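1. I would like to see how this sequence folds:
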Amino acid sequence: MRRLLFGIFSLSLLASCDDGDIIVTDFDFDESRIEFCDGPNKNVFYAINNDGVFESISLEYRNNELPIDDEGNLVPPDPIDEENIINLDDQNNRIVYRLYNGEIPTGSNSYFCSVVPPSQPRVVEEWVSGSGAFARITAGYTDETGDVDADGDGIDNIDEGWDPDGLNHQDTDSDGIPDYLDEDDDGDNVLTSVETSSSIPLNDAGVRDTDEDGILNYLDSDDDNDGVPTRLEVDPEDPLEPTLQVSTELGPDYLNPEQMPRFEHDQYKENVITRTFGFRILIEELQLTNQDGSGETQRFGQTYNFGNYNQGTVEVRTCPSQDPDCGEPESEEPTNAN
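-> The predicted model follows:
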């Protein structure tokens, strides 16, 4: 496995002003957890290692480089995959590697983002980036894997036709929203999570396929096969709620082939899901200088993968292509003030 920082120098070293010993640590950055803190004068991405050797690596930058909210959390850009470039120097925007004489506190941001860091542990060696390097920070959704349920409907991405190459995602209702990001896979205005829940009884085959046509309810636009699409079996007062149209004690009309109310409309529910996102951090042209006054430098000859920071969640709202204005309130007629 790849080692962090100085362990990698033995493989990627281009130049050094000193032929002295190379520091080798056991800090494997690929498996470390990147943290973030919002300080009064700077923001910091950092990772620490207390396993055998006490060390940290951090990316410090001016707190106006990336937007944060009132709670000190990073805000995803729009579009989500927009890249931010931070030019590094040895003052405000910089990479810092440190060795300490003791264990680094965990679970607290006080060390990395306080104006005056604690006196312990004491830094025994420090290397800092100079001018010429830059950080490429790109946000992205972190729920793009097969074993995650990105739309929160109870079905993993891979089981909703998620394509790992991102080219041919399944889109059952052809609404422009792939099933793995669609709350309503079949576009019938009944959420997938409802159509797969225990509120829908199993048929004799032990599946939720009310009309037994071989198409599970959550993928079937006419769940009871009565010739009326599920989304039209509604009360005109609630055109987006087929589940509320109940004429008999047998349950919703859209699951009862004997009940066939029909209200023509072209309205679809807005698709609202909560996605997880984070930031990928790459460092280009990285060179570090020992701060002991020796002037010793170490330089990377390739892009340095600082790591990934998982920020949190963000609400994503979209409309199906059949009703692109689904989330907008209907305009009201202007009133005459006279």
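2. all contacts plus neighbour counts: C-alpha atoms, from now on.
-> Fine.
3. For the residue nearest to the spatial centre of the chain, which non-adjacent residue is spatially closest?
-> Compute the mean C-alpha point of the chain, and by CA atoms, centre = their mean the closest residue is residue 277, 1.7 Å away. Leaving aside its sequence neighbours, residue 277 sits nearest to residue 141 (CA to CA, 6 or more residues apart in numbering; 4.1 Å).
4. Sequence B follows; please return its structure for comparison with A:
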Amino acid sequence: MKKILSTFIFLIILSCDDGDIIVTSFEFDDVDLQLCEGSITDEFVFFKINTSVNEAIAYRFISDTYSQTSETENDIIIDLNTDPDNNLIYRQFNSAITADYYCSNIPDSSIGVTDELIGIGGQAVITNVIVSEDDNDGVESTLESPNEIDPEADPDGDGVPNYLDDDMSDPTIGNEDATADSLGIEAGYNSDEDQIPDFRDQDDDNDNILTSVELPNSDPNDSSFADTDGDGTPNYLDKDDDDDGINTIDEDVDGNGNPRDDDTDRDGEPNYLDMDDDNDGINTIDEDTDGDGDPLNDDDDGDGIPNYLDANNPMNDVSNANEVNPSILDNTVITIFRTTVTITNLILNEENDQFTDDNFSFGFRDETVSITTPKND
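-> Modelled structure (predicted):
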């Protein structure tokens, strides 16, 4: 449904009491900042409603720079005036209102405005920044960082988060090692070196198996992360989960990009977790007959099936075992954008003792979205 902010368009029609307005409360600190988008392009209205005394304050503006889901490179600064396209209005009502008063096509005709103040001067300052990003993979972001450091924190106040900061205790040193080809992610924050820090990476070891899938172990009474080969590196960070000399991503023998559905010997254990992939009694790592550390390249009988998958079973036709995997899994990040709205040097159309501070803060509003991008971009 298109949202037409009729409340602002019909200001002249809606009547208010004459004389000085006595604001009885103007208490909005504990009230959520809400947002409606208008029916015309780039039209927005931020508002707060104090239901306890039937009052509200709203700021409507048009901007082709603002977006709820894009960071503002610089503050958006807009001069206030009485133009319907850019105004701040405080109102008291004769009955309770909801967000529909500002967001619906037609305002409820039974709601009357008893008092009104209009901002006739000042500036609106609007910013929108990312305050949190997480891959929602089941591992806390602090556990995906060295020494359980919050990767997004900025203890030295230099504007550079820890995972990019060359010296997190020195405000004069930021992300000095960033280049055109590298974000400059610090050591310990990016296990697979794919330019995505672990706390934003759904596949931390880049093996085409999501971290969330690699976490659980087979013991319901054990809360530790799964470590199939017992090498001290949990599966979600281990490029070779069964320590058979073949990286997990290369055990995708059917080449469909999913190592989880490949079980050559049909024993119920996928190859990437199976130390003997063809169940011939010889561990995969011991079928590296040329001793180069790569069982993928050993095919002693020349039948096109590498030894580690060849148990003299004609059904095991896996001649594509050495093919490059078609793609890396896309990566989805749960991202929280925070919009902050502040009115500076506010001038109202009437004097009022309640407005002793000409800088009015609307507070902030968070918008949570899932952003998916191809990981191999």
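5. quick one on the thing from earlier: give me the aligned partner of the residue nearest to residue 277 of structure 1 over in structure 2.
-> Using TM-score structural alignment, the equivalent of residue 141 of structure 1 in structure 2 is residue 130.
6. Around that match, count how many other residues there are.
-> 17 (other CA atoms under 10 Å).
7. For it, give me its contacts.
-> 71, 335-338 (CA atoms under 8 Å, 6 or more residues apart in numbering).
8. Could you tell me which of these have their aligned residues also in contact in structure 1?
-> Retained in structure 1 by both residues aligned by TM-score structural alignment, their matches' CA atoms under 8 Å are the following of these: 71, 335-337.
9. Output those residues in JSON lines; the columns should cover secondary structure and distance to residue 94 of structure 2.
-> Below are those laid out as JSON lines (DSSP: H, G, I helix; E, B strand; the rest coil; distance: CA to CA, whole Å):
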{"residue": "71", "secondary structure": "coil", "distance to residue 94 of structure 2": "39"}
{"residue": "335", "secondary structure": "strand", "distance to residue 94 of structure 2": "40"}
{"residue": "336", "secondary structure": "strand", "distance to residue 94 of structure 2": "37"}
{"residue": "337", "secondary structure": "strand", "distance to residue 94 of structure 2": "35"}
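10. Give the equivalent position in structure 2 for the residue nearest to the centre of structure 1.
-> Checking TM-score structural alignment: residue 277 of structure 1 goes with residue 336.
11. Quick check, that match in contact with residue 71.
-> No: under the criterion of CA atoms under 8 Å, residue 336 of structure 2 is not in contact with residue 71, lying 10.6 Å apart.
12. What residues does residue 189 of structure 1 make contact with?
-> Residue 189 of structure 1 neighbours (CA under 8 Å, 6+ apart): 230-231, 240-242, 268-269.
13. In TSV, list those residues along with distance to residue 192 of structure 1 and secondary structure.
-> Shown next, in TSV, are the contacts of residue 189 of structure 1 (distance: CA to CA, whole Å; DSSP: H, G, I helix; E, B strand; the rest coil):
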residue	distance to residue 192 of structure 1	secondary structure
230	13	helix
231	13	helix
240	14	coil
241	13	coil
242	13	helix
268	14	coil
269	12	coil
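14. right, and the pair among those with maximum separation?
-> 230 and 269 (13.4 Å; CA to CA).
15. For these two, indicate the residue with more neighbours.
-> residue 230 (28 against 22).
16. separation between the more buried one and residue 268 of structure 1?
-> Using CA to CA, to the nearest Å, residue 230 of structure 1 is found at 12 Å from residue 268 of structure 1.
17. Now do the alignment partner in structure 2 of residue 182 of structure 1: how many residues are near it, please.
-> Mapped onto structure 2 by TM-score structural alignment, residue 182 of structure 1 lines up with residue 201. Residue 201 of structure 2 is flanked by 28 other residues according to other CA under 10 Å.
18. ok, now which ones touch the aligned partner of residue 243 of structure 1 in structure 2?
-> In structure 2, the residue equivalent to residue 243 of structure 1 is residue 260, according to TM-score structural alignment. Taking CA under 8 Å, 6+ apart, we find residue 260 of structure 2 in contact with 209, 252, 270-272.
19. can you redo the residues you listed as a markdown table with neighbour count, distance to residue 40 of structure 2 and secondary structure?
-> Putting the contacts of residue 260 of structure 2 into a markdown table (neighbours: other CA atoms under 10 Å; distance: CA to CA, whole Å; DSSP: H, G, I helix; E, B strand; the rest coil) gives the following:
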| residue | neighbour count | distance to residue 40 of structure 2 | secondary structure |
| --- | --- | --- | --- |
| 209 | 22 | 44 | coil |
| 252 | 27 | 50 | coil |
| 270 | 19 | 54 | coil |
| 271 | 30 | 56 | helix |
| 272 | 28 | 54 | helix |
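20. according to the alignment, the helix ranked longest in structure 1 goes to what range in structure 2?
-> For structure 1, the helix that runs over the most residues, judged by DSSP state H, is helix 6-12. Taking TM-score structural alignment as the measure, structure 2 aligns no residues with helix 6-12 of structure 1.
21. and the helix or strand just after that helix, what other elements does it pack with?
-> Using DSSP states H and E, the next helix or strand after helix 6-12 of structure 1 towards the C-terminus is strand 35-38. Under the contact criterion of 3 or more CA pairs under 8 Å, 6 or more residues apart in numbering; DSSP states H and E, strand 35-38 of structure 1 touches strand 42-49, helix 110-113.
22. Columns mean neighbour count and distance to residue 21 of structure 1 on top of those, output as a markdown table?
-> Below are these laid out as a markdown table (neighbours: other CA atoms under 10 Å; distance: least, CA to CA, whole Å):
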| stretch | mean neighbour count | distance to residue 21 of structure 1 |
| --- | --- | --- |
| strand 42-49 | 22 | 21 |
| helix 110-113 | 19 | 28 |
